[in-house]
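> below is the sequence, then the predicted model.
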Amino acid sequence: MPELNEKRRSRRGHPKLDKSECRTNCVSVRLNDSELAMLEQKRGNLMRGEWLRMSALDHLPPVIPGLNQKAWIELARAASNLNQIAANLNRDGLVDVQIIQNELVEFRNKLLGANVFDGSDF
């Protein structure tokens, strides 16, 4: 049998494990329909066995929430305004300080998820 090395990959594209790391023990589990449905929902794109192993060993990957499209658009708009201020400063050197303060407060509020803009932070 050829010796295992780091460059060989299994059919699924995962690197081959060293002999000391090979998983030779099998654990079987039976689930009812609702438990299986819950497993299918939680595992995402991981294989069932891989997800169960990672879950049992507390090695699940972090769950990243989906993108909040509305918040992203508002943040992009505020960032664009801030970028325009920076461009004006670099070009002219003449910008109303109150405008800069207001834009920075708005930008900060967008980052924090606040919907209120009163300009009182400065």
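Cool, the structure landed. Because the structure is a prediction, the values reported are computed rather than measured.
> hey, let's count contacts and neighbours off CA atoms from now on
Fine.
> nearest spatial neighbour of W51, chain-adjacent residues omitted?
The shortest distance from W51 to any non-neighbouring residue, by CA to CA, 6 or more residues apart in numbering, is to R43 (5.8 Å).
> try it against this one:
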Amino acid sequence: MNKTINKRNHRYSVYLNDIEAEVAKQKAKQFKMQVTALMRHLVLAQPLPASVPPLNLAAWVELSKSAANLNQLAHQGNLTGMVSIKEAEAELIEFRRALVNAKIPRRRRR
């Protein structure tokens, strides 16, 4: 790739009032970005990274552990042709527990 094409050598200054600056900082913090990177994304109509609420992130972590264990059992079964019914049952119970206890916020109706 040609480095001169991707080099950022054009600078634009923008003045914001206190409220606008605070909104920009909060939005950037929400997406874990620098304010300048956020503005670049918005100006270029690039998609912003997904913002995962902490509650959903905690549920995702819990479910991913159980899903990984189930995947290992499936892999073992595919390799050997045998799976421990007790292990599979225990993992399915744990996965069900994680699903039931996952606190997924409901979408608001518009």
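That came through, no problem. Model, not experiment: these values are computed from the prediction.
> quick TM-score on the pair, please.
Their TM-score after superposition, calculated using TM-score structural alignment, normalised by the length of the second structure, is reported as 0.46; 93 aligned residues with a CA RMSD of 4.3 Å.
> re the thing from before, E35 of the first structure versus the residue nearest to W51 of the first structure, what's the distance?
Distance from R43 of the first structure to E35 of the first structure, counting by CA to CA, to the nearest Å: 12 Å.
> again, but for R77 of the first structure
Applying CA to CA to R77 of the first structure and E35 of the first structure gives a distance of 44 Å.
> neighbour count winner among those two?
With neighbours defined as other CA atoms under 10 Å, R77 of the first structure and E35 compare such that R77 has more, 14 against 11.
> now the longest helix along the first structure: buried residues?
Taking DSSP state H as the criterion, the first structure has its longest helix at helix 69-91. Buried positions in helix 69-91 of the first structure, judged by neighbour count with 16 or more other CA atoms under 10 Å: L75, A78, A79, N81, L82, I85.
> and the helices in the second structure?
Using DSSP H, helices in the second structure cover 3-6, 18-30, 35-43, 54-80, 85-101.
> kindly reformat these as TSV containing mean neighbour count.
Output for the helices of the second structure, formatted as TSV (neighbours: other CA atoms under 10 Å):
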stretch	mean neighbour count
helix 3-6	8
helix 18-30	13
helix 35-43	14
helix 54-80	14
helix 85-101	14
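> still on that earlier bit, what is the longest helix of the first structure packed up against?
Contacts defined by 3 or more CA pairs under 8 Å, 6 or more residues apart in numbering; DSSP states H and E place helix 69-91 of the first structure against helix 97-112.
> tell me what angle the helix it packs on forms with helix 69-91.
Here the directions of helix 97-112 of the first structure and helix 69-91 differ by 150 degrees (axes from the mean of the first three to the mean of the last three CA atoms, to 10 degrees).
> for helix 97-112 of the first structure, packing partners?
So helix 97-112 of the first structure, by 3+ CA pairs under 8 Å, 6+ apart, packs with helix 69-91.
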